[in-house]
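**Student:** Coordinates only, no sequence provided:
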């Protein structure tokens, strides 16, 4: 008796999946699925490739982009070795010193955005740095042009 009950449960379950599958096919064929607009890609005002320092692995591209809210640094296709207290700087040189701290590194990988303070003269800061502030160790730099 248990075998017959299990058989009917399996048949009922499979027919329910078929009905859901048929309903899904019908919904897709009616072309009533919502259309999403593509996210606009902002052209880079400046860009540069990230280079690593001794013992650090890094890859990615730095872009300066204009958003409605203002200028931003974008780290694109980005990854860097893990480290403590990593910061993103706009800098006057390929080493920390005269720099503008844009904040903590959000993640060791992925596309990220950092706001540039309004009124910043970009020509005065031709480098983007990833720097460990705690141990004063430069992880990565990019010359942006």
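**Tutor:** Sure thing, it's come through. On a predicted model such as this, the values are computed, not experimentally measured, just so you know. Numbers count the residues shown, from 1 in each chain.
**Student:** rest of the way, CA atoms for contacts and neighbours
**Tutor:** Will do.
**Student:** dump the residue contacts of the residue most central in space within the chain.
**Tutor:** Nearest to the mean C-alpha position of the chain, by Cα atoms, centre = their mean, lies residue 111 at 1.8 Å. Residue 111 is in contact with 74-78, counting by Cα atoms under 8 Å, 6 or more residues apart in numbering.
**Student:** Count the residues that sit near residue 86.
**Tutor:** Residues lying near residue 86 (other Cα atoms under 10 Å) number 24.
**Student:** Mind jotting down where the helices sit in this protein?
**Tutor:** Ranges of helices in the chain, per DSSP state H, are 2-29.
**Student:** mind listing the strands for this structure?
**Tutor:** 44-49, 51-52, 58-67, 70-80, 86-91, 99-104, 112-115, 127-132, 137-143 (DSSP state E).
**Student:** Looking at those, which one is packed in the most?
**Tutor:** strand 127-132 (a mean of 26; mean count of other Cα atoms under 10 Å).
**Student:** what helices or strands is that one leaning on?
**Tutor:** On a contact count with 3 or more Cα pairs under 8 Å, 6 or more residues apart in numbering; DSSP states H and E, strand 127-132 meets strand 86-91, strand 137-143.
**Student:** Name the surrounding residues that touch the last one.
**Tutor:** With Cα under 8 Å, 6+ apart as the test, strand 137-143 has contacts from 47-53, 56, 58, 62, 94-96, 126-132.
**Student:** ok, now stretch 44-54?
**Tutor:** 58-66, 138-145.
**Student:** let's bring in a second one:
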């Protein structure tokens, strides 16, 4: 009986730790697109979602013939497995993953593969893949 109680306690502690562990860095970043980059879209503000807080702006730039998504003056609630998407919807179903969120604060750059149509892929989304929760989104215009 004591072995079962001990085993249950270990499992509960392991589950609690894995659900609260932050996988995203909180070190501020200051990545810059540089003066040679050309803005493709306007800077649009993030909207928070699902009781999380996301602030800052998103903008797309053309740099060296490639598209780059810039998170500017960005700050987000931390969480496990945060990802950056461009999506056709605010709740991502049809999306392109740009990568793991590098940090919950600061200026960040993400390469955009291909040449997506921003009339179709109209949202930048911060999404927790592990729990399928949107932390915030911004319209790309």
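**Tutor:** Received the coordinates, thanks. All values derive from a computational prediction rather than experimental measurement.
**Student:** Give me the aligned partner of residue 77 of the first structure over in the second structure.
**Tutor:** Aligned by TM-score structural alignment, residue 77 of the first structure pairs with residue 73 of the second structure.
**Student:** hang on, its match packs against residue 57?
**Tutor:** Yes: using Cα atoms under 8 Å, residue 73 of the second structure and residue 57 qualify as a contacting pair, with a distance of 6.6 Å.
**Student:** With distance to residue 101 of the first structure as extra columns, can I get the helices and strands packed on strand 127-132 of the first structure in TSV?
**Tutor:** As requested, those are exported to TSV (distance: least, Cα to Cα, whole Å):
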stretch	distance to residue 101 of the first structure
strand 86-91	5
strand 137-143	14
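**Student:** Which one of the ones you listed lies nearest to residue 122 of the first structure?
**Tutor:** Among those, strand 86-91 comes nearest to residue 122 of the first structure, with 8.6 Å by Cα to Cα.
**Student:** What range does the closest one cover in the second structure?
**Tutor:** Taking TM-score structural alignment, strand 86-91 of the first structure hits residues 82-87 over in the second structure.
**Student:** Kindly report the same for stretch 116-128 of the first structure.
**Tutor:** Using TM-score structural alignment, stretch 116-128 of the first structure pairs with 112-124 in the second structure.
**Student:** chain center to that stretch: distance?
**Tutor:** 15 Å (Cα atoms, centre = their mean, to the nearest Å).
**Student:** mind checking the end-to-end distance for that stretch?
**Tutor:** 11 Å (Cα to Cα, to the nearest Å).
**Student:** Next: stretch 87-102 of the second structure.
**Tutor:** Note: stretch 87-102 of the second structure ends 19 Å apart using Cα to Cα.
**Student:** neighbouring contacts of that stretch?
**Tutor:** Taking Cα under 8 Å, 6+ apart as the rule, stretch 87-102 of the second structure contacts 24-25, 81-86, 108, 110-113, 120-126, 134, 137.
**Student:** go on, stretch 70-89 of the first structure?
**Tutor:** By Cα under 8 Å, 6+ apart, the list of residues contacting stretch 70-89 of the first structure reads 56-66, 99-105, 108-118, 128-134.
**Student:** List the residues that contact residue 59 of the first structure.
**Tutor:** Neighbouring residues of residue 59 of the first structure by Cα under 8 Å, 6+ apart: 49-52, 77-80.
**Student:** go again using 10 Å as the cut-off
**Tutor:** 49-52, 75-81, 109, 140 (Cα atoms under 10 Å, 6 or more residues apart in numbering).
**Student:** how about it, what's its match in the second structure?
**Tutor:** Counting by TM-score structural alignment, residue 59 of the first structure lines up with residue 55 in the second structure.
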